[in-house]
Each structure stands twice: as C-alpha cells, then as structure tokens.
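Novice: Give me a 3D structure for the following:
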Amino acid sequence: MKFIKEKFLIELEQYKINPLEEVTSKKTISNVGKVLKHLWYHDKPSSIDFDAFTLQDIEEAKDVIASLPYSWDEGGESFICDPSNALVKLDLLLDIPNELVHSKNKLRKIDCGDEFI
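Specialist: A predicted model of the protein is given here:
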C-alpha cells in the first residue's frame, strides 16, 4: 500500500480547526478569574496580557463586582460576603498561603534562617 500525500491532505482538511474560532467558542470562568485577579491586585497595565481574555470576560468580571452586595453605615462602605460570588472565592483562594504561614497547627515551624523578610 502506497502513501499518497495529496489524498491524505485532502482527507485531513475536514478535520482542520480554526484556532481563533476554537478560542471564541470555548467559554471558561478562568478568563473572568484572570480579569478579577488583575483588578484585585491593582496590576499595572504593562504587566497585563490583554490577549489572555476578551472584552466579554471584562464585562462579566464587572458584573461579578456589581453583584457583590454592599451597605453603607456610619463607618463607611462595607461589603457583605456572598460565598458564591467569584470575587469572594478569589479572595479566599489568595488568602490560603497567608493562612498556612500563620497556622497554629503546623507540622514544621519556621526557623530564623527560613525568614527572609
């Protein structure tokens, strides 16, 4: 059996995927999470990869922030934490390393030589 390159390429065409089409057809929460992370950290525009998310992701991140309920009292603005809100979930995830460092139930204590700050 002889391999015919031209016939193979013609058959292969039907399985061709347009990369741009694939990116726009897939919708993931991670892209909205990227936008929220940049907002939460107050990243400089020069450090942000704007190709990593779309304008729709920015709009959804804006909706996530707008859906976070808040109340105004004499002390100022306070946010009510909704555990299902993506911004609250991001804050909880980002706080895990800090909680691990300050945990009382550590298996290994930090030595003076381990501290670099």
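
Novice: C-alpha only now, for contacts and for neighbours.
Specialist: Fine.

Novice: from the chain's centre, how far out does the lengthiest helix in the chain sit?
Specialist: As assigned by DSSP state H, the longest helix anywhere in the chain is helix 86-101. How far helix 86-101 lies from its chain's middle: 13 Å, per C-alpha atoms, centre = their mean, to the nearest Å.

Novice: now swap in stretch 54-64 and tell me
Specialist: With C-alpha atoms, centre = their mean, you get 12 Å for stretch 54-64.

Novice: same question, stretch 56-74
Specialist: Counting by C-alpha atoms, centre = their mean, stretch 56-74 comes out at 16 Å from the chain centroid.

Novice: end to end, how far does it reach?
Specialist: 36 Å (C-alpha to C-alpha, to the nearest Å).

Novice: To check against the first, give me the structure of this:
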Amino acid sequence: MDFDVKRFKLNLEKHRSLPIKERKDTQGKTKVIEHVWLHSPTDSINFDSFTLQDIEDAMVEMARMPLVYDEGGEMFTCDPSNLFLVFDRLFSVCFDLTNTKNKKFVLEEDDIFL
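Specialist: Here you go, the predicted structure:
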C-alpha cells in the first residue's frame, strides 16, 4: 500500500480547524481577591477552591494597585482595569441591587406600556 502524502496534506487542509484561543481560568484568582477584599475569616475559606499560583497572581495584581500617599494615610487611586477594583465595583452593584427598596416595578397611571 502506497501512502499518498500530497493527498493526505490536501485532506488535512480541508479539515483544519481554527486555532483555539486558550481561555485563562481566573476563577481561583477571583476567589483569592474576594477573600482578601472582604476580609473573610479563615474558617469560611475553601482553600481547595484556588491554588498557590492563584494566590501569587492575586498578590501581583495587588502590587499593581496604584497608591497615593497623603497626610491622612494611604488612599487608592482609581485604576478601572485592576481586578481588585473591578471586584469592588461588581460587589457594590450586587449589594445595591439587594438592598434597594421598592424593587417591584409598579405601573403608574400616566405610564404608557406598549
């Protein structure tokens, strides 16, 4: 049996799939950021939900957080891409939605619903 290399290459090209973008899993790092930001007590932390690498990645992210020192102590400046500040914004939105009064929409008489 002869193996036709040219034919094999042509068929290979036909069935070539697009390169798969590797998605970096950040769930563990997010867990670490959550526990650090919320000052979670150690007995409430599931240490199996993240790895040592996740902790190191979160520490790098924390080191990237810009600080400004003033007379009153240190303050955070806003860096919208920092994962700690992203977590804070998302947590604030969830907190606000949970604690908003009058969550139920009531149609007023002068409202027109189409």
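
Novice: Sketch out the strands for the second structure, chain order is fine.
Specialist: 67-70, 73-76 (DSSP state E).

Novice: ok so, going back, which residues does the longest helix of the first structure contact?
Specialist: 33, 36-37, 64-65, 81-83, 106 (C-alpha atoms under 8 Å, 6 or more residues apart in numbering).

Novice: got CSV for those, with neighbour count and distance to residue 56 of the first structure too?
Specialist: Converted to CSV, these look like this (neighbours: other C-alpha atoms under 10 Å; distance: C-alpha to C-alpha, whole Å):
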residue, neighbour count, distance to residue 56 of the first structure
33, 20, 12
36, 23, 13
37, 17, 16
64, 16, 12
65, 15, 14
81, 13, 25
82, 13, 23
83, 10, 23
106, 10, 42
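
Novice: Mind telling me which residue is nearest the centre of the second structure?
Specialist: residue 30 (5.9 Å; C-alpha atoms, centre = their mean).

Novice: What's the match for that one in the first structure?
Specialist: In the first structure, the residue matched to residue 30 of the second structure (TM-score structural alignment) is residue 33.

Novice: With residue 6 of the second structure instead?
Specialist: Residue 6 of the second structure maps onto nothing in the first structure, by TM-score structural alignment.

Novice: residues contacting residue 65 of the second structure?
Specialist: Contacts of residue 65 of the second structure by C-alpha under 8 Å, 6+ apart are 76, 79, 82.

Novice: Now which residue in the first structure aligns to the first one?
Specialist: Alignment note: residue 76 of the second structure maps to residue 79 in the first structure; criterion TM-score structural alignment.
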